[in-house]
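Asker: okay, sequence plus prediction incoming.
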Amino acid sequence: MSNWQSPEATARLNKRYAAERRFKLLGLAAIVLSMLFLAVLLFTMLKNGISGIDWSFLSGSDSTDPSTAGVWSAVKGSILTMLVTLALAFPMGVLAAIYLEEFAPRSRWVDWIEVSINNLAAVPSIIFGLLGLAVFIQFLQLPRSSPLVGGMTLALMTMPVIVISGRNAIQAVPPSIRDAALAVGASKVQTVFHHVLPLALPGILTGTIIGMARALGETAPLLMIGMRAFVSTPPGSVTDPSSVLPMQIFLWSDEVDQGFVQNTSAAIIVLLFVLIAMNGVAIYLRNKFETRW
């Protein structure tokens, strides 16, 4: 029998405690370093761009004159693009996750689909831009540089993330919930949509937040479908030519006029605010539908 008060045992315990303290310090250092980079970024953007945010900047559109250029056209284009993305990616992603997890029979074909979805989540975003250019613009002849095409392209990129997170959230629902619903006479569809899906919805919304946040900051796929065009008027609908905030920031950062430096920083601040507001609404909905057991 081991003696836990022997010098050897005490030395082993001290070694384990020392390793645990080093791991905690390493994790704390990683958090501090990450927050430091974020603080430097926010300080730099606020220092360079906060003085350029006024009503004329928030309500104006793109211009060759930095003193009259604004972000409203890009903000409205981003909102319309995100609405199209959410309207397509969320229901299709959730339904795909439900089918794969609850209804699909185990077969080689289903396994191949699951592997393909996992691989699509890691595909570079510019590939989706090339796909959107080939399918939506060249083949379907949809309007170029429009929020409709931009939203459809970003929906292709976002959907695998929603499917993966949705499947994980559905798997996390205890099997006893399904068994209890089936035991009282509920059908398979009723069990899934009345009991499993409401419990999995917070996890699904978490994946949706991640996917939409990634889509909001993308420029490469939108660059391929022509949303880098100079647009001086806000879009009236999802089929009108438009730009988006990340693309507007990219265009202004490439200008030689030093006046656009302030506009670039101010537009980044607006983009961060839109992202925080969108995530805040999604987190509120997630917490509202969250159920504890």
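Answerer: Received it, and whenever you're ready, just let me know what you need. The structure displayed is predicted, hence computed values, not measured ones. Residues are numbered from 1 along each chain as shown.
Asker: CA only for contacts and neighbour counts going forward, please
Answerer: Will do.
Asker: quick check: the gap between V238 and L58.
Answerer: The gap separating V238 from L58 is 21 Å, by Cα to Cα, to the nearest Å.
Asker: which elements pack onto the strand or helix carrying T158?
Answerer: Using DSSP states H and E, T158 sits within helix 147-171. Here helix 147-171 touches helix 72-98, helix 108-120, helix 125-132, helix 197-216, helix 220-224, going by 3 or more Cα pairs under 8 Å, 6 or more residues apart in numbering; DSSP states H and E.
Asker: next up, a structure to set beside the first:
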Amino acid sequence: MTRGSNPGPWQSPEMTRRLARRHAAEKRFRLFGMGAIGLSLAFLALLLVIMLKNGLGGLDWSFLSGSDSTDPSLAGVWGATKGSFLTMVVTLALSFPMGVLAAIYLEEFAPRNRWVDWIEVSINNLAAVPSIIFGLLGLAVFINTFHLPRSSPVVGGLTLALMTMPVIVISGRNAIKAVPPSIRDAALAIGASRVQTVFHHVLPLALPGILTGTIIGMARALGETAPLLMIGMRAFVASPPQGFTDPSSVLPMQIFLWSDEIDRAFVVNTSAAIIVLLVFLLAMNGLAIYLRNKFEVRW
């Protein structure tokens, strides 16, 4: 028998069967993944169709420019939309810089000891704490202790910032850790200080990943109702807030209140408010993605 006629180990019947099983498993996994994506998109499409069907008829200028009212024909979402915007401004202004600075310190400057390890474990645990616990914390600290105005965007923003900050810290640390050590070594080799290395070289490369975590955290904060219930933002507010300390509502809370109304005419208002909330969320995420792509450094 010639050498070429002897089948190698990859052409043996046993190996052929093993490869066939592997290819079949990969094919099943791809089909399972495509099915999961299709099912998710189907649920999303069903939600959008139902909301558009029920809510498009209620979207008009009076609804978009009005505030809450006991009369469904006069009720609008401008007050809740403005309250959501002011609350998100406070949340982003506090959680983003503090979360990024905490991530930079823990990843680049903090010594490796038990105290730092305890802080890291605490931050990871805070990211999994139920949101209503942050509402209780906001009620106890910001309202009962510091006597800040109840139902105001400043208190809502402070409470949501506490909830969002651990997500930003965790994503920021992962993004900073993903920057190759050679970037740091090269910067230090040409005479840059530790601070210059971090802020001039490491941070620009990690910024897209940090912004991704910020998008996730802010999207979660925008849709929260449980912590805002605890600080009184479910109150009936008939006029839009004029500042950060005025009483206001937010879009998720407004949707919750209208969905609990006995008058069936509020069903249209609820669906229309959900459409406004989705547009608000898409606009906020679109802006964040644009900024992430704009500041992304390719290397």
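Answerer: In hand now; what should we look at? If you're wondering where the values come from, they're calculated on a predicted model, not measured in any experiment.
Asker: report the TM-score for the pair.
Answerer: The TM-score (TM-score structural alignment, normalised by the length of the first structure) is 0.99; 293 aligned residues with a Cα RMSD of 0.8 Å.
Asker: ok so, going back, got CSV for the helices and strands packed on helix 147-171 of the first structure, with mean neighbour count and distance to V32 of the first structure too?
Answerer: Below are those laid out as CSV (neighbours: other Cα atoms under 10 Å; distance: least, Cα to Cα, whole Å):
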stretch, mean neighbour count, distance to V32 of the first structure
helix 72-98, 22, 32
helix 108-120, 13, 32
helix 125-132, 20, 30
helix 197-216, 21, 23
helix 220-224, 22, 31
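Asker: corresponding residues in the second structure for the longest helix seen in the first structure?
Answerer: Under DSSP state H, the helix in the first structure containing the largest number of residues is helix 7-49. With TM-score structural alignment applied, helix 7-49 of the first structure matches the range 13-55 in the second structure.
Asker: the helix or strand that the helix holding T158 of the first structure is followed by vs the second structure - mean distance after superposition?
Answerer: Downstream of helix 147-171 of the first structure, the first helix or strand assigned by DSSP H and E is helix 175-183. Once fitted to the second structure, helix 175-183 of the first structure is off its aligned match by 0.7 Å on average (mean Cα distance after the TM-score superposition for the first structure).
Asker: the following helix or strand past helix 175-183 of the first structure against the second structure, how far on average?
Answerer: Counting by DSSP H and E, the next helix or strand C-terminal to helix 175-183 of the first structure is helix 188-191. Once fitted to the second structure, helix 188-191 of the first structure is off its aligned match by 0.6 Å on average (mean Cα distance after the TM-score superposition for the first structure).
Asker: buried stuff in helix 188-191 of the first structure?
Answerer: Across helix 188-191 of the first structure, burial judged by 16 or more other Cα atoms under 10 Å covers T191.
Asker: contacts for that helix, please.
Answerer: Outside helix 188-191 of the first structure, the residues that touch it by Cα atoms under 8 Å, 6 or more residues apart in numbering are R178, A181, L182.
Asker: in the second structure, what stretch matches it?
Answerer: Using TM-score structural alignment, the partner range for helix 188-191 of the first structure is residues 194-197.
Asker: follow-up on the earlier one: following the longest helix of the first structure, which helix or strand comes up?
Answerer: Sequence-wise, the next helix or strand downstream of helix 7-49 of the first structure (DSSP H and E) is helix 55-59.
Asker: list the buried ones in that next one?
Answerer: F57, L58.
Asker: mean deviation of it from the second structure?
Answerer: Mean for helix 55-59 of the first structure is 0.3 Å (mean Cα distance after the TM-score superposition for the first structure).
Asker: out of the helices and strands packed on helix 147-171 of the first structure, which is closest to S6 of the first structure?
Answerer: helix 197-216 (48.5 Å; Cα to Cα).
Asker: between helix 125-132 and the closest one, find me the angle.
Answerer: Inter-element angle recorded for helix 197-216 of the first structure and helix 125-132: 90 degrees (by axes from the mean of the first three to the mean of the last three Cα atoms, to 10 degrees).
Asker: average gap between helix 197-216 of the first structure and the second structure?
Answerer: Helix 197-216 of the first structure sits 0.3 Å off on average (mean Cα distance after the TM-score superposition for the first structure).
Asker: and that helix, what does it pack onto?
Answerer: Counting by 3+ Cα pairs under 8 Å, 6+ apart, helix 197-216 of the first structure packs on helix 72-98, helix 147-171, helix 259-289.
Asker: export these to a markdown table and tack on distance to D62 of the first structure?
Answerer: Shown next, in a markdown table, are those (distance: least, Cα to Cα, whole Å):
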| stretch | distance to D62 of the first structure |
| --- | --- |
| helix 72-98 | 7 |
| helix 147-171 | 17 |
| helix 259-289 | 10 |
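Asker: can you say which of these is nearest to I225 of the first structure?
Answerer: Nearest to I225 of the first structure, of all those, is helix 147-171, at 7.3 Å by Cα to Cα.
Asker: matching residues in the second structure for stretch 109-123 of the first structure?
Answerer: Counting by TM-score structural alignment, stretch 109-123 of the first structure sits on residues 115-129 of the second structure.
Asker: cool, stretch 210-226 of the first structure as well?
Answerer: Under TM-score structural alignment, the match for stretch 210-226 of the first structure in the second structure covers residues 216-232.
Asker: which residues touch the matching stretch?
Answerer: For stretch 216-232 of the second structure, the external contacting residues (Cα under 8 Å, 6+ apart) are 84, 88, 92, 131-136, 138-139, 143, 150-151, 155-156, 159-160, 163-165, 167-168, 234, 252-253, 281, 285.
Asker: about what we covered before: so can I have TSV of the helices and strands packed on helix 147-171 of the first structure showing distance to A9 of the first structure?
Answerer: As requested, those are exported to TSV (distance: least, Cα to Cα, whole Å):
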stretch	distance to A9 of the first structure
helix 72-98	50
helix 108-120	46
helix 125-132	54
helix 197-216	44
helix 220-224	58
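Asker: which of the ones you listed sits closest to L38 of the first structure?
Answerer: Closest among these, once you apply Cα to Cα, is helix 197-216, at 16.7 Å.
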